[in-house]
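[1] Quick check, what structure comes out for this input:
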Amino acid sequence: MSEFFPVLLAGVAAGALNAIGGGGTFVALPALVAFGLPPVAANAVSRVALVPGAAVSAWVYRRDLTPVGPTSIRALTTVSVIGGGVGAGLLLALPASSFDAAAPWLLAFATVTLAVGRPLSRALTGALGRPVGMSGRAVLTGQFLLAVYGGYFGGAVGILMLALWSIGLGLDAATGNPMRVAQLAAVYLSATALFLVASDALSAPVLLTAMLLGAVVGGFAGAHLARRLPAGLLRGALLVTAVLTTVLYFLRA
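    Below you'll find the model as predicted:
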């Protein structure tokens, strides 16, 4: 039980971060690894635990959902569910050493995207004089690839979604945030279904329960507070967390 409350707090933080701007995996995954779970098992447990929090956040945002570019909400969600399942299958099929080797580089990639995604979007928009307009097929293809990444690893996948939509469609981050949360829940849902039947995600019930309860509380509170938190402060906190986690993973590797 000494593990319960620290992991519960990590779940609250992870759920809130996912609801507000993304990056919950940067908190959830290291917390579970710190309490003795192997990286692959920790990844599966965090994915299962964060689903209810993401679903609660999506419910809070349900009236704010708008289509992404020329795609429908149904089509985008379907692609997210399928891609999340494919990514989870890859995590389970590939050797654990593959994830151990890839995790620091995936974290680094997500951190760089978090740091430069918004400035790059503004630069491209200024250079072209208009927002870039991706076709519906391009949006769905990009979403599928991100969903596969989300099912396999998940770190900052919501941030990557906003970066793609912002760069490719000129979609404002505030407008796209409700859809980001909904698609995050879709990616996690299919991954969770596979993890529950084909992984050892249930082998650590205390850690799973603590993370799950915390993520629900954080997801609910974070979605309600999202419009009140200064965007600059949020981005700074996410970036600091991402950088520190990436450095720690490279040192561990």
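
[2] can we go C-alpha only for contacts and neighbour counts from here?
    OK.

[3] from the chain's centre, how far out does the longest helix seen in the chain sit?
    The longest helix of the chain (DSSP state H) is helix 96-128. Distance of helix 96-128 from the chain centroid (Cα atoms, centre = their mean, to the nearest Å) equals 13 Å.

[4] buried ones in it?
    99-100, 103-104, 106-111, 113-115, 117-118, 121, 124-125 (16 or more other Cα atoms under 10 Å).

[5] Isn't residue 239 up against residue 112?
    No. Shown here, residue 239 and residue 112 do not form a contact pair, counting by Cα atoms under 8 Å, at 9.0 Å.

[6] and the helix or strand where residue 89 lies, what other elements does it pack with?
    Element membership of residue 89, judged by DSSP states H and E, is helix 73-93. Helices and strands touching helix 73-93, by 3 or more Cα pairs under 8 Å, 6 or more residues apart in numbering; DSSP states H and E, are helix 136-152, helix 173-198.

[7] Indicate which one of those is closest to residue 16.
    The closest of the helices and strands packed on helix 73-93 to residue 16 is helix 173-198. By Cα to Cα, the value is 11.2 Å.

[8] Report the angle between the longest helix of the chain and helix 136-152.
    With axes from the mean of the first three to the mean of the last three Cα atoms, to 10 degrees applied, the angle from helix 96-128 to helix 136-152 works out at 150 degrees.

[9] Report all helices and strands that helix 96-128 contacts.
    Helix 96-128 packs on helix 39-60, helix 157-169, helix 231-252, going by 3+ Cα pairs under 8 Å, 6+ apart.

[10] Sequence B follows; please return its structure for comparison with A:
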Amino acid sequence: MSGRIATVRALAFRGLNEVVRVPGAAIPSLLAPTIFLLGFVSMFGNLTELPGFTSDDFVSFVLPVMMLQGAGFTGAATGVNLARDIEQGWFDRLLASPAPRPVLLAGMIASASVRALLPTSVLLVVAFAIGADYPGVVGLLVALVFVAAFAALAAAWGIVLALRFKTQSAAPLMQAGTFMAVMFTTSYAPLELLTGWLRAVATVNPVTRVIEAVRQGFVAGEVSWALTWPGLVAVAGLGAVLVALALRGMARSGR
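    Sure thing, here's the model as predicted:
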């Protein structure tokens, strides 16, 4: 057991070292969510005046969306890094090691969850500076847990695509997948105010539940189990599917 934990730790630290070794690669995940936040507030800030809007502060309403967006970009970068390792032959040597496949996968995913806290921290500083409401200690902790979990989901998604295409050229698919998953939700308006196909998609999109779980502390000022458990179920369901696909891809790559 200690050997497996050491393997997870080593792979996680290797992923974290990418930020130090190639700092430029972290810039998109740092800047993009902040730019999106400022842009959304500028363009859609007056939506709070609509009857039925669930918040009078659009910064607080949209901040959780950008937190997940940053986590998604960070997680997708894990897939890009794996694709590079596949191209360079390093991943084949990793598969030849005695470490079980789930342990190798856990190490890569863990690094994404930790790295996601960096863009989230930058985003929170900017958001609080322009007037976002403080969600309280519990609300903030719940939000950070879901951000880390979503980064893990995005990492698993990126790993699935990296194992399928085995090239860094698949990077746009990795990023687009997480971007659309977050945006086709209640990203800029409550579900009750959405119409047409967007409302239908947001209703069935499990990421909507994750966003609402992150958002509750910023909008309501408190955390409720009624909004938290659907997010947990969504994360667990998506995680089970993506991890299974990733392990299947690793098994095929090792043949």
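
[11] Just give the TM-score of the two.
    The TM-score (TM-score structural alignment, normalised by the length of structure 1) is 0.35; 138 aligned residues with a Cα RMSD of 5.5 Å.

[12] about what we covered before: quick one, the helix holding residue 89 of structure 1 and helix 136-152 angle?
    40 degrees.

[13] List the contacts of helix 73-93 of structure 1.
    40, 66-67, 99, 140, 143-153, 183-184, 186-191, 194-195, 198-199 (Cα atoms under 8 Å, 6 or more residues apart in numbering).

[14] Any chance of a ChimeraX selection covering the buried ones in these?
    Selecting only the buried members of those in ChimeraX, with burial defined as 16+ other Cα under 10 Å, works like this:
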select :40,99,140,143,144,145,146,147,148,149,150,151,152,153,183,184,186,187,188,189,190,191,194,195,199
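
[15] ok so, going back, would JSON lines of the helices and strands packed on helix 96-128 of structure 1 with distance to residue 84 of structure 1 be doable?
    Shown next, in JSON lines, are those (distance: least, Cα to Cα, whole Å):
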{"stretch": "helix 39-60", "distance to residue 84 of structure 1": "11"}
{"stretch": "helix 157-169", "distance to residue 84 of structure 1": "11"}
{"stretch": "helix 231-252", "distance to residue 84 of structure 1": "22"}
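
[16] So which of the ones you listed is nearest residue 17 of structure 1?
    When those are compared (using Cα to Cα), the closest one is helix 231-252, at 8.0 Å.

[17] from the middle of its chain, how far away would the closest one be?
    For helix 231-252 of structure 1 - counting by Cα atoms, centre = their mean - the centre lies 14 Å from the chain centre.

[18] Show me the helices in structure 2, by range?
    2-21, 27-44, 58-88, 90-95, 101-115, 117-129, 136-165, 171-183, 196-204, 206-220, 225-253.

[19] buried ones in the last one?
    Translated: helix 225-253 of structure 2. 227-228, 230-232, 234-235, 238-239, 242-243, 245-247, 249-250.

[20] same check, this time on the first one
    With burial defined by 16+ other Cα under 10 Å, the residues of helix 2-21 of structure 2 counted as buried are 4, 7-13, 15-16, 18.

[21] which residues sit against it?
    Under Cα under 8 Å, 6+ apart, the answer for helix 2-21 of structure 2 is 25-26, 78, 99, 103-104, 106-112, 114-115.

[22] shouldn't residue 214 of structure 1 be in contact with residue 4?
    No. In this structure residue 214 of structure 1 lies outside contact range of residue 4 using Cα under 8 Å: 10.1 Å.

[23] ok, the two, which is more surrounded?
    Neighbour count, other Cα atoms under 10 Å: between residue 214 of structure 1 and residue 4, residue 214 has more, with 27 against 15.

[24] Please identify the helix or strand for that one.
    helix 205-225.

[25] and the angle from that helix to helix 39-60?
    30 degrees.

[26] so what does helix 205-225 of structure 1 touch, helix or strand wise?
    Against helix 205-225 of structure 1 (3+ Cα pairs under 8 Å, 6+ apart) you get helix 4-20, helix 39-60.

[27] Next, report how far the first one is displaced from the centre of its chain.
    Meaning helix 4-20 of structure 1. For helix 4-20 of structure 1, the distance to the chain centre is 13 Å (Cα atoms, centre = their mean).

[28] Taking helix 205-225 as reference, get the angle to it.
    Using the same axes, to 10 degrees: helix 4-20 of structure 1 against helix 205-225 is 40 degrees.

[29] and the helix or strand just after helix 4-20 of structure 1, what does it pack onto?
    Sequence order places helix 25-34 as the next helix or strand after helix 4-20 of structure 1, per DSSP H and E. For helix 25-34 of structure 1, the elements it packs on are helix 4-20, helix 39-60, helix 231-252, judged by 3+ Cα pairs under 8 Å, 6+ apart.

[30] ok, and what's touching helix 25-34 of structure 1?
    7, 10-11, 13-14, 39, 42-43, 46, 154-156, 207, 211, 241-242, 245.

[31] of these, buried ones?
    7, 10-11, 13-14, 39, 42-43, 46, 154-156, 207, 211, 241-242, 245.

[32] re earlier: possible to save the helices and strands packed on helix 25-34 of structure 1 as JSON lines with distance to residue 30 of structure 1?
    Output for those, formatted as JSON lines (distance: least, Cα to Cα, whole Å):
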{"stretch": "helix 4-20", "distance to residue 30 of structure 1": "9"}
{"stretch": "helix 39-60", "distance to residue 30 of structure 1": "8"}
{"stretch": "helix 231-252", "distance to residue 30 of structure 1": "7"}
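
[33] Out of those, the one nearest residue 175 of structure 1 is which?
    With Cα to Cα as the yardstick, what comes closest out of those is helix 4-20 (12.5 Å).

[34] Determine the set of other helices and strands touching the closest one.
    Right, helix 4-20 of structure 1 is packed against helix 25-34, helix 39-60, helix 173-198, helix 205-225 by 3+ Cα pairs under 8 Å, 6+ apart.

[35] any idea which of those helices is most buried?
    helix 39-60 (a mean of 26; mean count of other Cα atoms under 10 Å).

[36] Direction-wise, compare it with helix 173-198 and give the angle.
    Going by the same axes, to 10 degrees, helix 39-60 of structure 1 makes 130 degrees with helix 173-198.

[37] And helix 39-60 of structure 1, what does it pack against?
    Using 3+ Cα pairs under 8 Å, 6+ apart, helix 39-60 of structure 1 is in contact with helix 4-20, helix 25-34, helix 96-128, helix 173-198, helix 205-225.
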